[in-house]
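*Asks:* what follows is a predicted protein model with its sequence.
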Amino acid sequence: MFTGIFLRFFILETFIMGAYSFYCFYENIQKQYCLNNFVLRANIHKRVRKAYYIEIHKIYKGNIKKLNKLADDLVILDADNAHLNNTQEYVIFGDSKNGTLYTESCNGILPYSVVNDVQRTSLSEYYERGCHCLDQIGQYSHELFCKWRYAHMHMLSGKCTWLGPIPYIKCQGEWDLQNRLVQNMTT
C-alpha cells in the first residue's frame, strides 16, 4: 500500500543549542515510539539539497491518511550530522506541526539493521500498550540492557512491568550469572 510513495524529508536537529549540540543521548526505542506522533520504516530514495525523498515501506504509528496527504509536502530541516544513504532502510520517529513532519537526527532515525527481531515485532504489536508507563522505562544503564534490547514495558493488572520473549529471559539470566560471579570474586 505504501510502496512507491516518495516523500520530501528534511531532518531537524533539536540539539543545536548548548552542550547538547555535540552529543546525542541514547533513548529507548519504546520511549521514542511513545513520544512521537509518527513512526515509519523507509528507504532514502534521493537527496536534493537539504531534502531527503524517502519511500515508505511501513507506518507503525501515525495517521495514514494524513501521512499520505502530506506526501508531497514533508519539510524538515536538515542536520549536518545526519548521514543517510540510499542503500539502507531506516526507522524514522517524528512529530507533525502545522502540516509538516519533523524529526531529529539524534534519536529520530535508526538504521533498521540495528533494530532486532524483538524490537521489530514490538513496533507493530506491543510498544503502544506501554506508553502510559514511560516514567518507568528509565535512562539507559548496563542493568537495563536486556530490558531495552529484548523486552517492552507493558501494563498488567494495573502495574507497569517489563515483558519479553526467550531472548530477554536468556539475556537476563546471563546478566544475573555474571553479577553473581563478580560478587563471588569480590567476597
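*Replies:* Sure thing, it's come through. Numbering: from 1, shown residues only.
*Asks:* drop to CA atoms for contacts and neighbour counts, all remaining ones
*Replies:* Will do.
*Asks:* report how many residues lie close to residue 178.
*Replies:* Residue 178 sits with 12 neighbouring residues when counted by other Cα atoms under 10 Å.
*Asks:* what strand or helix carries it?
*Replies:* Using DSSP states H and E, residue 178 sits within helix 166-186.
*Asks:* packing partners for that helix?
*Replies:* When contacts are defined as 3 or more Cα pairs under 8 Å, 6 or more residues apart in numbering; DSSP states H and E, helix 166-186 sits against helix 145-150.
*Asks:* list the buried ones in the helix or strand following the helix it packs on?
*Replies:* Note on helix 145-150: by DSSP H and E, the next helix or strand toward the C-terminus is strand 152-156. Of the residues in strand 152-156, 152-154 count as buried by neighbour count, 16 or more other Cα atoms under 10 Å.
*Asks:* here comes the other one, which I'd like you to weigh against the first:
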Amino acid sequence: EAQPEWGPVAVSVVPGISAMHAAAARIGAPLGHDFCAISLSDLLTPTSVIKQRLHAAAQGDFVIALYNPVSRKRVALLVTARDILRHHRPPETPVVLARNLGRPDETLRVISLEELRPELIDMLTVVLIGSSQTRHLPSPDGAGWVYTPRGYARKSASGSGGDSSLTAAPKALPAHNATRRKHTARSVP
C-alpha cells in the first residue's frame, strides 16, 4: 500500500549474499548439494512449525543453515535442533560456527554435531550443520575445509549416469585459497 509520506524516501536495492553463503565461501563448499535455511527465532514463527521444519530437513538429509540460533532468553530450540539431527546424522557430522562474518573479528570454527551446544553460539553466529555426506578435511592453516559432495557417486553406482570422480576430495588446495583463509579463519574462543 502506498504511503504518501514515503514519497521523498529514496530506496536503493543492492544485491548481497546471505550469511550462510558467506560462511560456506569461507570454509569450503558445505552447500555443495541440497541445503536449506531455518530460523530458530520463535518471535514470529510458532515453535511447533520450527520443529516440523527441522524434522523435515533432517529426514531429507539437507545441509541446514540455522539463523537466529540462540538469544539471551532462547536456547532451547538449538538443543532441540541438535537432538532432532542426532537421530538422522552421525555424531561426527561437521558443524560450522561462523560468527561476525565480514567484520574484523570474524571467526570460523568447525566442531562435530556431538559438540554442538548453546554456549558456543550467539545471535551473530550462523550455524551450518552438514548432511550425512558432508566431510571435514584438513587445510594448511589448520581450520580445515568442509564440503558436501554433489551425490554423483551414488547416482553413478545406481547406473543412472554421473561422474563419480566429481565427488573425490581435493588432493591439494590452491595456494591462493590457503593464503586468503589464513587471514580470515580463526577459532571462536
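*Replies:* Right, received. Where do you want to start? What you are looking at is a predicted structure, and each value in this text was computed from that prediction instead of being measured.
*Asks:* report the TM-score for the pair.
*Replies:* Here the TM-score for the pair of chains, by TM-score structural alignment, normalised by the length of the first structure, is 0.27; 92 aligned residues with a Cα RMSD of 5.6 Å.
*Asks:* returning to what we had before: what comes up buried for the helix holding residue 178 of the first structure?
*Replies:* Neighbour-count burial for helix 166-186 of the first structure [16+ other Cα under 10 Å]: 168-169, 171-172, 175.
*Asks:* between strand 152-156 and it, find me the angle.
*Replies:* Counting by axes from the mean of the first three to the mean of the last three Cα atoms, to 10 degrees, helix 166-186 of the first structure points 100 degrees away from the direction of strand 152-156.
*Asks:* sorry, back to before: just put the buried residues of helix 166-186 of the first structure in a markdown table and tack on distance to residue 54 of the first structure.
*Replies:* A markdown table is the format used below for the buried residues of helix 166-186 of the first structure (distance: Cα to Cα, whole Å):
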| residue | distance to residue 54 of the first structure |
| --- | --- |
| 168 | 33 |
| 169 | 37 |
| 171 | 35 |
| 172 | 37 |
| 175 | 39 |
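*Asks:* list just the nearest of those to residue 56 of the first structure.
*Replies:* residue 168 (29.7 Å; Cα to Cα).
*Asks:* what's that closest one in contact with, if anything?
*Replies:* 146-147, 149-151 (Cα atoms under 8 Å, 6 or more residues apart in numbering).
*Asks:* so residue 94 of the second structure touches residue 145, yeah?
*Replies:* No: with contact defined as Cα atoms under 8 Å, residue 94 of the second structure does not count as touching residue 145 (10.1 Å).
*Asks:* quick check: neighbours shared by those two?
*Replies:* residue 136.
*Asks:* now residue 154 of the second structure: which helix or strand?
*Replies:* Using DSSP H and E, residue 154 of the second structure maps to helix 152-157.
*Asks:* list the buried residues of that helix.
*Replies:* Buried residues in helix 152-157 of the second structure, defined by neighbour count with 16+ other Cα under 10 Å: 152-153.
*Asks:* over to residue 180 of the second structure. Which of the three states is it?
*Replies:* Three-state assignment for residue 180 of the second structure (DSSP: H, G, I helix; E, B strand; the rest coil): helix.
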